[in-house]
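Novice: build the 3D model from these lines:
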Amino acid sequence: MRNSRLATSPTVPAAPAVPWLRLLTPSAAQHSLVPASSGAQYARVVGEVGTDAAQWAVEVGLEVAERVAAEIPGHIAEGGLDVLRMGTESTTIQLLLLLSGAEVEGPATSEALGGIPDFVRRRVSLDELLRGIQLGHSVIAGAFLAECARLGDPEQRHEQMRTLSQRMFAFFDAFSTQMASSYREEEARWVKSDAASRLAVVEDLLRGHDQPLAVVSRRLRYDLARSHVALVVWSSARTLDADQTALYEAARDLVRHSGAEQSLVLAVNLGMVWAWATPRSTPEEFVDRLASMTLPADTHAVIGGTGRGLAGFRASHDDALAAFGLRSSSTSTASVTPYRDLDLISLLLADRDRAIRFARAELGPLAATDPAAADLRRTVAAYLDLGGSPQAAAQRLSVSRNTVTYRVRRAEELLGRPLSERRQHLQAALAIVAETESLG
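Specialist: Reported below is the predicted structural model:
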């Protein structure tokens, strides 16, 4: 697309629509909000209208993303608010640039267009996409018009409102047209792709629809009658630079270097890949080998248990999804995590609210959120894990033996009973609190 004021809408005037753009300021609570869109675009808008106005656009972009995610859930995949926010923020900034008189390539930025493949892969319809765009545009327009009423010269406010509305209408119309066109092109590519066909077959199997294994295995080029270990690989990067191709390659390399006899790797949605592999060695050795590997920065994986046949294919995937649910929301920096490291806590947290109520009731004052209580819980957990040895617990925690003895005694005082009483309940409660703390 050639460089222009707004290439898809050449009738939009070039002069700034309003004189008060540099007076825009974010709320005090969001003044230091970190931008989600590209650094180059943010730096450009800072140069055109100043940092305060740029941060105002960042705040509006976040508000739009939160509104769209809440009212039209199909617009967001698991953990995908940052991806949605990149599009809404960059769109707000693009409009701000246009209104300032700056030249823009077109209404839809690379961040906005970059989310289209994810919508198509997740089967979000074009109607749903356009509904989200319409909602987002109404929020953006409302924000600009409110600022015009607040900051505009009373004598010129009516004309400024009219000009602003005309410009925004032209921008939003061109934006919707470009996004719809991009969606249709991507959808046509996806429907024809082999990846779409294989993913559709797998999703059908995971929903419990049984099919002849020999037929499905041929379509997937993966023998479902054998043993399986499932993986979920995902990116925690905040930008679209962590592209799906790089993530897919990382997942494929992980499985390939594990020495698997066969593998199935599928890109599912933006920032996530599913995989299955048949171990060449024993399942334990295979999982150990996978767990010892290192993935690229901002890339993580979890490994399900081992199963055989179609039931094992599904069960291992369920395990991997459960592990993903825990690890993707935690502060863990682990590159590859086996489900066996999370199986107990995953079961304990299957009903999260009940689990937290149980832990608080079991621990009583020991469940307090202050640092002293946290130190007591870590000490008690280590002490119980190590068979009640103060010396071993002291070595693990890098504290003195006397410190462990004191903390154990203090914990018993808070609990009102010896640690040996209801020991299994106590260990379960400690594990629940430790995990929910890491999840935030």
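Novice: alpha carbons only for contacts and neighbour counts from here, please
Specialist: Fine.
Novice: which parts of the stretch 51-200 of the chain are helices?
Specialist: For the stretch 51-200 of the chain, applying DSSP state H, counting those that start in this stretch gives helices covering 51-71, 81-99, 110-114, 116-121, 126-151, 157-192, 194-206.
Novice: compare with the first, here's sequence two:
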Amino acid sequence: MPESRVPEAVTVGGETRTAPGAPRPSTTSAGPFVTTATLQRAASSVLQDVDGLAESVILAITAPLPELVQDPRTAEVFRSTVLDNVVTALRALSTHRETEEFTAPPVALEFARRLAQQGVPITTMLRGYRLGQAAFQQRIIARIAAQDVAASEVADAAMALSSFAFSFIDRVSEQAVTAYLMERDTWMRHRNAVRLARVQALLDGRNSDPGELEAVTGFPSALPMVGVVVWCGRETGESDRLGVLERHLGRLASALDTGSRPALSVAPDDSTLWTWMPCSAVDPVSVADAMGEAPGGVRTTVGEPGTGLDGFRLSHRQARQAQTIALAADPAHARPLLAWSQLGPLALVGAEVGELRAWVQLVLGGLADDDEHCARMRETLWAYLSSGHSLNTAAAALHLHKNTIQYRIRKAEEARGRPLAEGRIDVEVALLACLLLGSTVLRPVVTPRV
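Specialist: You can find the predicted model right below:
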């Protein structure tokens, strides 16, 4: 390759000029791109063997990403996508067509839609575009280097090629991503609507075929399963609420140790998932500990494991019942995970929160006041009653002296207005309601004006 520089014809924005000694043309990533005569010649020569280049690009993509071509029909669309993109790019380089005019070939959009339907991650599709870009550039650079031109001209052509390839792939892949996301949204909504209708028919009793249950859930009806409701609020954002919930369900599956067995999930709305997971036992405390902190606004309720159609329906009703209680709690008592087994007698009255509030205040009397003083007495009383009336156990749980426990119990009885022995079971249920719902069932304390 000669060492002296030969004046290069440079095309910028459609204008061709020769400028001996002029600075090298700069490249841009969008808009009118900069090319050189050397790059144009290389692109024109490669265009004569476009099938060979397309094959090398296809191999560079499919070798590390075989999931893109597992389906024979999709593989055919993929080959057409690569060929159309390669031809479009080479023609643009050899004729200096502006990148602003580029649109993804229709077959490329069809390929993106097929990947969305098959559940291939969008990141895999984008990696395929990057691998294809690298293989394309390598072949063109090899053809540039084979020309009898100065090293500086090779560098100019390589820089122009890099800028063009980035701009081209950026525009084409952006359109492919749009097609992918639109198709995924449409496909998921359609698939969810069909599956939700089948699930609703099972829940409502319109279909009682055990075979349909197995077909919908994907696991044997004799296998114990647990119903789950997971939802989020506005603070989670609107862009991908269901995606956030699905990822959270993955953490729940790990905490329940469901292994590789699949779960059934349907979305009754854009911020709620009803789910059934294979599971034989639920320890809500250990599950909550294993899951750790939930994403902002995400909450979960869990029913009891059951089998068959009856278990499928009952566990779901239990999770929905627990959700009613969870939604009734004040923000300070909002739990990221609440199991139906934790509701106790509240499960029988959970749907009537207004009546429950009145009943709690009637049972507890002045002890139902929503202030710190009464809160300490309720905490002490709950520790005492739930420990089987053991002063020592309650004292150890609260890290207090036994005498302090006795003193608070006496004050709690005074606040209530009658002894604990009078309606003791009612007191325990009312205290459980306070523990789970907080201010929702308590009597507001009005601070007198000074």
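Novice: tabulate the helices of the stretch 51-200 of the first structure (a markdown table), appending distance to residue 293 of the first structure and mean neighbour count.
Specialist: Shown next, in a markdown table, are these (distance: least, Cα to Cα, whole Å; neighbours: other Cα atoms under 10 Å):
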| stretch | distance to residue 293 of the first structure | mean neighbour count |
| --- | --- | --- |
| helix 51-71 | 35 | 22 |
| helix 81-99 | 28 | 25 |
| helix 110-114 | 30 | 19 |
| helix 116-121 | 28 | 21 |
| helix 126-151 | 39 | 17 |
| helix 157-192 | 32 | 17 |
| helix 194-206 | 26 | 16 |
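Novice: between these, which one is nearest to residue 404 of the first structure?
Specialist: Among the helices of the stretch 51-200 of the first structure, helix 81-99 comes nearest to residue 404 of the first structure, with 42.7 Å by Cα to Cα.
Novice: isn't there a strand covering residue 11 of the second structure?
Specialist: Yes: looking at residue 11 of the second structure with DSSP: H, G, I helix; E, B strand; the rest coil, it is inside a strand.
Novice: quick check: residue 171 of the first structure touching residue 94?
Specialist: No: using Cα atoms under 8 Å, residue 171 of the first structure is not in contact with residue 94; the gap is 9.5 Å.
Novice: mean per-residue distance, the helix or strand hosting residue 428 of the first structure versus the second structure.
Specialist: Taking DSSP states H and E as the definition, residue 428 of the first structure sits inside helix 423-439. Following the fit onto the second structure, the mean deviation recorded for helix 423-439 of the first structure is 2.4 Å by mean Cα distance after the TM-score superposition for the first structure.
Novice: quick check: stretch 127-146 of the second structure aligns to which part of the first structure?
Specialist: Counting by TM-score structural alignment, stretch 127-146 of the second structure falls onto no part of the first structure.
Novice: list the buried residues in that stretch.
Specialist: By neighbour count on 16 or more other Cα atoms under 10 Å, the buried set for stretch 127-146 of the second structure is 128-137, 139-141, 143-145.
Novice: which residues are in contact with it?
Specialist: 38-39, 42-43, 46, 53, 56-58, 60-62, 65, 86, 154, 157-158, 161-162, 165-166, 169, 173 (Cα atoms under 8 Å, 6 or more residues apart in numbering).
Novice: in helices, which of the residues you listed appear?
Specialist: Among the contacts of stretch 127-146 of the second structure, DSSP state H puts 38-39, 42-43, 46, 53, 56-58, 60-62, 86, 154, 157-158, 161-162, 165-166, 169, 173 in helices.
Novice: quick one: buried ones out of those residues?
Specialist: Among these, the ones that count as buried by 16+ other Cα under 10 Å are 38-39, 42-43, 46, 53, 57-58, 60-62, 86, 154, 157-158, 161-162, 165-166, 169, 173.
Novice: what about the strands in the stretch 301-440 of the first structure?
Specialist: Counting by DSSP state E, counting those that start in this stretch, the segments of the stretch 301-440 of the first structure that form strands are 336-338.
Novice: show me where it has helices.
Specialist: Assigned by DSSP H, counting those that start in this stretch, the stretch 301-440 of the first structure shows helices spanning 309-327, 343-348, 352-363, 371-385, 390-397, 401-415, 423-439.
Novice: now these as CSV including distance to residue 222 of the first structure and mean neighbour count?
Specialist: CSV is the format used below for the helices of the stretch 301-440 of the first structure (distance: least, Cα to Cα, whole Å; neighbours: other Cα under 10 Å):
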stretch, distance to residue 222 of the first structure, mean neighbour count
helix 309-327, 11, 22
helix 343-348, 27, 16
helix 352-363, 36, 16
helix 371-385, 42, 18
helix 390-397, 45, 18
helix 401-415, 53, 17
helix 423-439, 36, 17
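Novice: just put these in a markdown table and tack on distance to residue 45 of the first structure.
Specialist: Listed next are those as a markdown table, based on distance: least, Cα to Cα, whole Å:
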| stretch | distance to residue 45 of the first structure |
| --- | --- |
| helix 309-327 | 36 |
| helix 343-348 | 45 |
| helix 352-363 | 44 |
| helix 371-385 | 43 |
| helix 390-397 | 50 |
| helix 401-415 | 55 |
| helix 423-439 | 35 |
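Novice: map residue 221 of the first structure across to the second structure for me.
Specialist: Using TM-score structural alignment, residue 221 of the first structure lines up with residue 218 in the second structure.
Novice: looking at it, its match is touching residue 276, isn't it?
Specialist: No: using Cα under 8 Å, residue 218 of the second structure is not in contact with residue 276; the gap is 10.3 Å.
Novice: what do these two both touch?
Specialist: Common neighbours of residue 218 of the second structure and residue 276 are listed as 263-264 (criterion: Cα under 8 Å, 6+ apart).
Novice: of these two, who's got more company?
Specialist: Comparing residue 218 of the second structure with residue 276 by other Cα atoms under 10 Å, the one with more neighbours is residue 276, at 24 against 13.
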